[in-house]
Structures are given as structure tokens and as C-alpha cells.
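# I need the structure of the sequence given here:
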Amino acid sequence: MTPSASERAVLVEELRRRGPDAPTLCAGWTARDLAAHLVVRERRPDAALGLVVPPLAGHGERVRDAVAARPYEVLVDLVASGPPRLSPFALPGVETAVNTGEHFVHAEDVRRAGDAPAEPRALPADVRRALWGGLRGRARLLYRRSPVGVVLETPEGRVVARRAPEGAGTVVLRGDVGEVLLHSFGREAVARVEVEGAPEDVRALAGLDRAV
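Purely as a prediction, here's the structure:
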């Protein structure tokens, strides 16, 4: 089983166990909304473009709302079955590089939401490697607008996500690869990450909107 497939299995198990009305870390979304998002992302590329192209956001929302109205069991089954054969997300390289992180983050969106959030999981070595590869590849994009320098440190390695602009300091985010990834994707409230830097630089980074 690939790292992406194993994280998809965790995500599907959580969606089924918690039910359609369960809260998530995605603001305003229940588990049903999250499942609909995942279905649209892999099966409706015309609507998924709304996630990155603002003029298409309205179309994407309408499609997601229509998909979310389907029976919850059907939505979760579609998530479990994965992308159609001709979907870009079905390509082996894309599956590992992109979907592993997507599935991990959204599984934690379900696991760590609500009044009794779950503890971090012990991740298999192949999942850790895949998450690190994805984080390393996207770090500069995630922090491109940061007003301070950013360094990410995990047991897998170290990457300079953003060099400090003139006159600014640098903040180091240190922790397990999954926790640093969650922090980088805007889940600071639940990520178990050590943040090191001058107080003013830490505050500046905290104000950066990078939710995905």
C-alpha cells in the first residue's frame, strides 16, 4: 500500500466513524462538507479549479454543495475508491507527492476537531518520507509572503522555507514532520511544534494566512 493509500484509509475510517455532522478543523465545514470537497477535488476538475482561481470559486462552491447533498455513505465510498483512472490525481507520482499530504492533513482535520481531539499518530516510515518530500517541495510556496524568515526542522531534515527579508529575523519551526506540516498548512492551534524566534518575529509569522 502506498503512503497516500494508507493515509486515505485512515481518513475514510475517521469519516465513517465520526459521521456526517462531526466537526472538522476546516472553518465552517462538517465531515460531510470535507468529504464533498475531496470528491469534487478528484472527480470534478472544472469545479476544483475554484480552489485556486478566484473567479471560479462560485462555480466550485455550487458543485460542492450539490455533491454534499448526496447520501453521506455514498460520498465516503467515493473518497475510499480514489480518483478515476483518467484523473490527474491517479498518476503515481502525483498520488505520492500531493495526495499523501492532502489525506494526512484532512484525516487530522477530523481526528483533532471537537471537544476531545485525538493525540498525534505514530506515522510509518514511508508516510513520514512522503510527507517530508511534499513539505520540502512546497515550503517556499507556503511561506512566500512571510514577513520574516522561516526554517522548518524535522527528524527528516531541515529546509529554509523563506530567507529573512532585510531587517527581519527568522523563526524556526521544529517538530515531527506531520506536526510541522500541519502548522505550515494553517493548523497552528493543534500542531505540536516548537516555535523559536524573537517574540516580534513569532507574532508576525502568526499573522500570516496560509490555510490550505
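
# contacts, neighbours, all on C-alpha from now
OK.

# all strands for the chain, in order.
149-154, 157-162, 170-174, 194-196 (DSSP state E).

# find the residue closest to the residue nearest the centre of the chain in space, skipping its chain neighbours.
Nearest residue to the geometric centre of the chain (C-alpha atoms, centre = their mean): residue 105, 3.6 Å. Excluding its sequence neighbours, the residue lying closest to residue 105 (C-alpha to C-alpha, 6 or more residues apart in numbering) is residue 182, at 6.4 Å.

# count the residues that sit near that neighbour.
Neighbourhood size, residue 182 [other C-alpha atoms under 10 Å]: 25.

# I'd say it and residue 176 touch.
No. Assessed by C-alpha atoms under 8 Å, residue 182 is found out of contact with residue 176, at 10.0 Å.

# so which of the strands of the chain is nearest residue 139?
strand 157-162 (4.9 Å; C-alpha to C-alpha).

# structure for this one too, so we can compare:
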Amino acid sequence: MTFAQDERAALVDTLRSVGPEAPTLCAGWTAKDLLAHLVVRERRPDTAPGIMIPAFAGHTEKVRAGAAAGSWDTMLEQLAGGPPLYSPLKVVDRWANLAEMFVHHEDVLRGAARPDQTWTPRELSAELQEALIAPAKSMSKMTLKGSPARVTLRTRDARDLVTVGTGPEVIVIGHPGELLLFAFGRAPVDVVFDGDDQAVAAVRAAKRGL
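Purely as a prediction, here's the structure:
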């Protein structure tokens, strides 16, 4: 089993536990809406451009909404089964889906939490934390490039993963999984900030994510 497969299985278990109407950290989406996104992402390659390109977002959302009107149990089985053979994600599952499954699993686990509250994360293995470093680096280069400060992501054991942006220095400190969630713009997230108060406030308020 790869880490991506482990997170997929854990996400499916959590979805079964919370049910289709559970809240998520994805604004406006229930657990069923999020599940539909994951299934469509792997089974409808024609919707991929709409995830990144606004001009195609309408088609992607139309297909996702249609899937969300379908069977919860069927979609759970489809997600559990992984990408189908025709999916471009099939051969790159261990790389392309680790961050996707991990972040969306946390979206469900933290769905009822307030963005400003203190959050105690689930325990992750040291090996999984290490595996999440690569996506944390790559994602932050995209999501933090417009940051109002020069942001460094630093692990709890004092490893600097990446520095992005310009301006006053702000250091975001946390375990790799939490730094990945921060890069995706999720909250609550278990990180601490070091830097000028105004710069920290600006970074915390800035929009992140795709």
C-alpha cells in the first residue's frame, strides 16, 4: 500500500462514518459534494481543465453537481476503488493523489471546526509526514507566490522547506502535514507564526489555495 492508498482508505472510512450531509472545510460543500468532486476528478478527465482554469470551471461544476445528485454508496465504492484504468491519474496515483486524499480527508475531519479555533491534529506517522514534504513544497510555490510577505515554511524540527514571496519575513512553523494544509489555505491548522505582527496578520489574512 502507498501513502496515497492509505489516505484514500482512511478518507472513505471517515466519509462512511460522518455521512453525506456532514460539513467540510470546502466552502458550501457537504461531504457528498466533496465526494462527488473526488469521483469526477478521477473518472471524468474532461473536467480537469476547470479545476485550474476559470473559463472551464462551469463545465466542471456542472458535472460535479450532477454526480452529487447520485448515489452516496456508489460514489463511496468508486472512490475506494481508485482511479479507473482509463484515468490519467491511474499511473501517477502515489504522487498525484497523496496530497489530494490527505487534504480532503482533513477537510472532512475538521469540517465542523471554526477557522479561528485551536485544532489538535490526528497523529501521523513520521514516514507519512516525510512523504507530505514534497507536495507542501510544490503547492506552496503556487499558492504563496502572491503573499504579502516573504514566507518560509519550517518544520517543527527546524528544517526550512521553501521560501516564497517578497517583503518582510514571516516564518510558518508546523509539521509537514499542517504546512501543506496551510499552503492550501485551510483553517483551522496547527501552525505558529514568527515575524513582524503586521506582516503575520497580512499573511494569515491573505487568500491561499488554487
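
# TM-score for this pair?
Between these two chains, after superposing, the TM-score reads 0.91 (TM-score structural alignment, normalised by the length of structure 2); 206 aligned residues with a C-alpha RMSD of 1.9 Å.

# for structure 2, which segments are assigned as helices?
3-18, 31-43, 49-52, 57-68, 72-81, 93-96, 98-109, 126-131, 133-143, 176-183, 197-205 (DSSP state H).

# what about the third one, how far off from structure 1?
What that stands for is helix 49-52 of structure 2. Once fitted to structure 1, helix 49-52 of structure 2 is off its aligned match by 1.1 Å on average (mean C-alpha distance after the TM-score superposition for structure 1).

# now that helix: buried residues?
residue 51 (16 or more other C-alpha atoms under 10 Å).

# counting contacts, what elements does that helix pack onto?
helix 57-68 (3 or more C-alpha pairs under 8 Å, 6 or more residues apart in numbering; DSSP states H and E).

# buried sites along the helix it packs on?
Neighbour-count burial for helix 57-68 of structure 2, with 16+ other C-alpha under 10 Å as criterion, is recorded at 59, 60, 61, 63, 64, 65, 67, 68.

# residues in contact with it?
For helix 57-68 of structure 2, contacts defined as C-alpha atoms under 8 Å, 6 or more residues apart in numbering pick out 32, 33, 35, 36, 37, 40, 47, 48, 49, 50, 51.

# tell me the one of these nearest residue 150 of structure 2?
Distances from residue 150 of structure 2 to these, taken by C-alpha to C-alpha, are shortest for residue 51, at 26.9 Å.

# what's the closest non-adjacent residue to the closest one?
Nearest non-adjacent residue to residue 51 of structure 2 (C-alpha to C-alpha, 6+ apart): residue 57, at 6.3 Å.

# do you know how far the closest residue to residue 56 of structure 2 other than its chain neighbours is from residue 17 of structure 2?
Excluding the flanking residues, the one nearest residue 56 of structure 2 by C-alpha to C-alpha, 6+ apart is residue 50, at 4.2 Å. Note on residue 50 of structure 2: its distance to residue 17 of structure 2, by C-alpha to C-alpha, to the nearest Å, is 30 Å.
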